[in-house]
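Asks: Could you work out the structure for the sequence below:
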Amino acid sequence: TRSQLLDTEFQPTVTAMCQTGRMNIRVNFNQSFVGAVHARGHNKDYRRPPCMIAGDGSNNITLSVDLFAMPDSHDFCGIVVNNRTDERSLSIAVRIHKTLELADDKFYVITCGNTKYRNARNETSLVSLRLLDGTRRVQEAIFGHNYTLRAEISPVDGAYGFRVKSCLGFDTDNHNVTIIDERGCPDKAKFITKFVYNRNAGTAEATLSAFRFSDTQKQLHLQCEIVLCKESCGEPVCYGDDASSNFAVSKGQIIPREEEAVLHAGTSVFVLSPGDTPLLQPLCDDGAVHPGWLLWLAIALGILLLIMFIINVFLCSAMTCSCARTEIIEKEPSIIEDYDPYRSWHGSQYGSRYSLNGKPGYTSGGSTMNSTRSISTNSDHYAIVHSRPGSRYSGPAHKQHHHHHRGPPSNIGSHYSAK
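Replies: Presented below is the predicted three-dimensional model:
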């Protein structure tokens, strides 16, 4: 039999049904099966009895897995929970041999809670079920307190309406109770009210009184079916409703509409007695900032940054104004400097500052065109010469100081010779 299975192509068919906290996986084979089906986790295989079943030679096999087993429990088989949609997924392996791993083995991922559909705008819409205290989602409820059970479709396209039906409450010990029947009416009026629909917002809300099955089992699981209809599903007329209705239907009946699809949504909460110690950390999806001091710290830092920005703008503006007012002030020339021959005629024969041999001459602070002073390069004495028109002096012929009264101004510069 095993050789025949290997000779033919191995093509198992897998179907699954999720109900009351368990995933029932059925695998059909094209021939008798003597291998094994087991759950798989992240880099880990679960081959213990709650997560594995061996083939007995028949053409089908069924594996039942606990969807709500805790990770430290013996019944945990690697269920992965999507906290946003409450979907639960399981990876399984269908192996030809009970102990060996072969290349023809098949692997599948099964998800409980079909919470997605393609809307008229070709977008993926999600269906969710949440228990709310006001606008805040809760994971821990107080026994006997009222909460809002909200079913929601997001995003809403307006092409599909929906109706909530077949809601169950159950625990991990297989205790279960129907709270909304298949018509969408409350089955246990003391637990839950009728759903009120808001088509524009894509929500349906009912008031639920928190309950549990025993004092020892505090975790409560809620699961509902969401029916999609073209345009509108209508609302059920339940027992106790007002007799007036827009539709001629009898009480206890639903308005007939063509159902396009049925989705499943669920949520889980811990139901505590008043005064019990919380088992979980509070959720932070209510739109508020947690912890509270973080908001004030962010505000303080924002104010400090704003002050620093204002100071920087002020300083930059002040520096810009200071630079704009700075000008290069040039000294205005005096009347004497306009006629200073040493300033304008460097190297010329008229009042040259430099001696012929290239050594600098003596600059007189009060020199004009009428008098010049030079330093003799061949003597340690200063020679002060008053020039007159036509007068010439040779350096070596005058080795002593000559004292003359300043004569009339000369328009012609003096000639000096130096060796």
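Asks: make it CA atoms for all contacts and neighbour counts henceforth
Replies: Fine.
Asks: Once you drop chain neighbours, what's closest to Lys165?
Replies: Among residues not flanking Lys165 along the chain, Gly184 sits closest, at 4.2 Å (CA to CA, 6 or more residues apart in numbering).
Asks: Would you agree the one you found falls within a strand?
Replies: No. Gly184 is assigned coil when assessed by DSSP: H, G, I helix; E, B strand; the rest coil, not a strand.
Asks: so what's it up against?
Replies: With contact taken as CA atoms under 8 Å, 6 or more residues apart in numbering, Gly184 is in contact with 163-166, 194-195, 236.
Asks: Give me the three-state assignment for Thr178.
Replies: strand.
Asks: Nearest spatial neighbour of it, chain-adjacent residues omitted?
Replies: Spatial nearest neighbour of Thr178, chain neighbours left out: Leu168 (4.6 Å); criterion: CA to CA, 6+ apart.
Asks: Second input sequence below; structure requested for side-by-side comparison:
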Amino acid sequence: MDKLTLVVVAVFFFSLGACQPLVEQDFSPIVTATCKAGYMTIKVQTNSTFLGALHAKDYRTPSCLTNGNGSSQAVLVVNLFAPVQSPEYCGVLVSNKTDERSLPIAVRIHKTLELADDKFYVITCGKAGFKNAKNETSLVALKILDMDKKRRQTKVFYSHPYIIRADISRPDGTYGIRVKSCFAFNQRNNTVQLIDDRGCPINKQVLTPFVYSEADGHADATLFSMFQFPEHQEQVHFQCDVGVCKGGCPVLNCDDDFVTRAPTDGGVVVASTSVFVLQPGDPAALAEVTEASIWNGTWPLYLAIILGLLFLLMLILNVFLCSAMSCSCSRSQIIEKEPSIIEDYDPYRSWHGTHYSSRYSLNGKGGGYRSGGSTLNSARSVSTNSDHYAIVESSRNRDRHHPPSHLGYPKH
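Replies: Below you'll find the predicted structure:
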């Protein structure tokens, strides 16, 4: 009995000693990721069995979560182009400036619990770059342009031709590029190859080879007719591998069966873009065509018309203001002259006394009338108004002609 107890105690302490390093050991997973065909593949490698969870941060849906199965590795595949309403959406962040796509992830020790030792990472897939001769980072972008090469397209029309361009930022003339391994795919991961790994088109009736312009720093290819997948899904994605050649890539001749691959000593970067394919009869397509027909190439004419109307409006306003100012000046001059005119023709200007003394002097006698209502030396009565008029006329004649003082009013 004592031996059995001793064996049990020994096994217990041995197990405790063996488990102690696992408890104290730090949780340090190794996370790697690759991006291809619109999907991000995340791999987590641990130094022991992994029974936790690997998922997109804040998303635990089946498309965004994988649980450890007891091995030392876990893999999670995330759709980078899933729309927000889709069950495959895992919170992918898209940079409008660089078109990079990032995904915050969480690597948890336990499947359900959130512990302090859980690890968090941000995985980024997007425009890779390379160092040019000036030690600057040059990025490669893939764009869909109209046939005039003036406007980038995010919505394209089915069966219409377009230009696919691989563009280098900060070109310095030291490095050239060759576009190869191009393919198109949709959200269901249906893929069609467009350019092979040499840089030659699979079908020359669909796409031409990319031609690089050293002066402009971009390579263009013509897509003769925009296509769509049988599922009639609107969004189509394009992805290409862009090889960087120091000193320029050799001229590509796809007619030769033995095309040599360009030495990509500057590395290979991945570029991608997405467009929505519209049918010609769709309302969105009609709105797009109307907007393009209004503004594409005719905006200088509309700008000139608007400026002309504004100029005409300002001219009319100036004429109106000038007319108003001239009228106000004329009125002020008339108001200034009116007092002098009244003063010249004022019949009362020369009278220094009262009306009664004036009438007394007109008669020449001391016995003149004392009231404005009586007559001059007569028994007849005359109206006051006539009498006043006679006085005014006499005063005016006296001022102008100075008649003799012995003349009086005519006797009736």
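Asks: Using neighbour counts, trim the contacts of Gly184 of the first structure to the buried set.
Replies: Among those, those classed as buried by 16 or more other CA atoms under 10 Å are 163-166, 194-195, 236.
Asks: So which bit of the second structure is stretch 225-237 of the first structure matched to?
Replies: Under TM-score structural alignment, the counterpart of stretch 225-237 of the first structure in the second structure spans residues 241-253.
Asks: Do me a favour and get the end-to-end distance for that stretch?
Replies: End-to-end distance for stretch 241-253 of the second structure: 18 Å, by CA to CA, to the nearest Å.
Asks: From Lys150 of the second structure, how far out is Asp2 of the second structure?
Replies: Asp2 of the second structure sits 92 Å away from Lys150 of the second structure, going by CA to CA.
Asks: repeat for Gly217 of the second structure
Replies: Per CA to CA, Gly217 of the second structure is found 16 Å from Lys150 of the second structure.
Asks: again, but for Thr98 of the second structure
Replies: Between Thr98 of the second structure and Lys150 of the second structure the computed distance is 20 Å (CA to CA).
Asks: picking that back up, ok, Gly217 and Lys150 of the second structure, which is more surrounded?
Replies: The neighbour comparison of Gly217 of the second structure against Lys150 (other CA atoms under 10 Å) goes to Gly217, with 18 against 9.
Asks: give the contact list for the residue of the first structure sitting at the aligned position of the more buried one.
Replies: Counting by TM-score structural alignment, Gly217 of the second structure lines up with Gly202 in the first structure. Taking CA under 8 Å, 6+ apart, we find Gly202 of the first structure in contact with 152-156.
Asks: Just the buried subset of those, written out for ChimeraX, thanks.
Replies: A single ChimeraX command is used to select the members of those judged buried by 16+ other CA under 10 Å:
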select :152,153,156
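Asks: May I see the contacts of Gly202 of the first structure organised as a markdown table, with distance to Arg130 of the first structure and secondary structure added?
Replies: Output for the contacts of Gly202 of the first structure, formatted as a markdown table (distance: CA to CA, whole Å; DSSP: H, G, I helix; E, B strand; the rest coil):
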| residue | distance to Arg130 of the first structure | secondary structure |
| --- | --- | --- |
| Glu152 | 8 | strand |
| Ile153 | 12 | strand |
| Ser154 | 13 | strand |
| Pro155 | 16 | coil |
| Val156 | 17 | coil |
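Asks: May I see the contacts of Gly202 of the first structure organised as TSV, with distance to Arg40 of the first structure added?
Replies: Output for the contacts of Gly202 of the first structure, formatted as TSV (distance: CA to CA, whole Å):
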residue	distance to Arg40 of the first structure
Glu152	32
Ile153	32
Ser154	32
Pro155	33
Val156	36
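Asks: Looking at the contacts of Gly202 of the first structure, spot the one nearest Ala69 of the first structure.
Replies: Comparing the contacts of Gly202 of the first structure against Ala69 of the first structure with CA to CA places Glu152 closest, at 26.5 Å.
Asks: counterpart of the closest one in the second structure?
Replies: Correspondence of Glu152 of the first structure to the second structure, assessed by TM-score structural alignment: Asp167.
Asks: Its match - nearest residue in space that isn't next to it in sequence?
Replies: Closest to Asp167 of the second structure by CA to CA, 6+ apart is His218, at 4.3 Å.
Asks: Map Ile79 of the first structure across to the second structure for me.
Replies: Residue pairing (TM-score structural alignment): Ile79 of the first structure is matched to Val92 of the second structure.
Asks: Its match: what's it in contact with?
Replies: With CA under 8 Å, 6+ apart, Val92 of the second structure has these contacts: 80, 101-104.
Asks: one more time with 10 Å
Replies: For Val92 of the second structure, the contacting residues are 56, 78-84, 100-104, 123-124, by CA atoms under 10 Å, 6 or more residues apart in numbering.
Asks: Out of those, grab the one that's most surrounded.
Replies: When neighbours are counted by other CA under 10 Å, Ala56 leads the contacts of Val92 of the second structure with 26 neighbours.
Asks: How much space separates the aligned partner of that residue in the first structure from Val109 of the first structure?
Replies: Under the alignment by TM-score structural alignment, Ala56 of the second structure pairs with Ala39 in the first structure. From Ala39 of the first structure over to Val109 of the first structure the distance is 10 Å, taken as CA to CA.
Asks: Asp86 of the first structure now?
Replies: Separation of Asp86 of the first structure from Val109 of the first structure (CA to CA): 16 Å.
Asks: Pick out whichever of those two has more residues nearby.
Replies: Per other CA under 10 Å, whichever of Asp86 of the first structure and Val109 has more neighbours is Asp86, with 20 against 11.
Asks: Verify the stated contact: that one with Arg130.
Replies: Yes. Using CA atoms under 10 Å, Asp86 of the first structure is in contact with Arg130, at 9.3 Å.
Asks: Residues in contact with both of those two, list them for me.
Replies: 265-268.
Asks: Tell me who's in contact with the counterpart of Gly275 of the first structure in the second structure.
Replies: In the second structure, the residue paired with Gly275 of the first structure according to TM-score structural alignment is Gly281. Contact analysis of Gly281 of the second structure by CA under 10 Å, 6+ apart lists Phe157.
Asks: Make sure Gly281 of the second structure is indeed in a helix.
Replies: No. According to three-state DSSP, Gly281 of the second structure belongs to no helix; its state is coil.
Asks: how near is it to Glu288 of the second structure?
Replies: 11 Å.
Asks: quick one: common contacting residues for the two?
Replies: Phe157.
Asks: Which residue comes closest to the match of Gly217 of the second structure once chain neighbours are left out?
Replies: Of all residues not flanking Gly202 of the first structure in the chain, Ile153 sits nearest, at 5.2 Å (CA to CA, 6+ apart).
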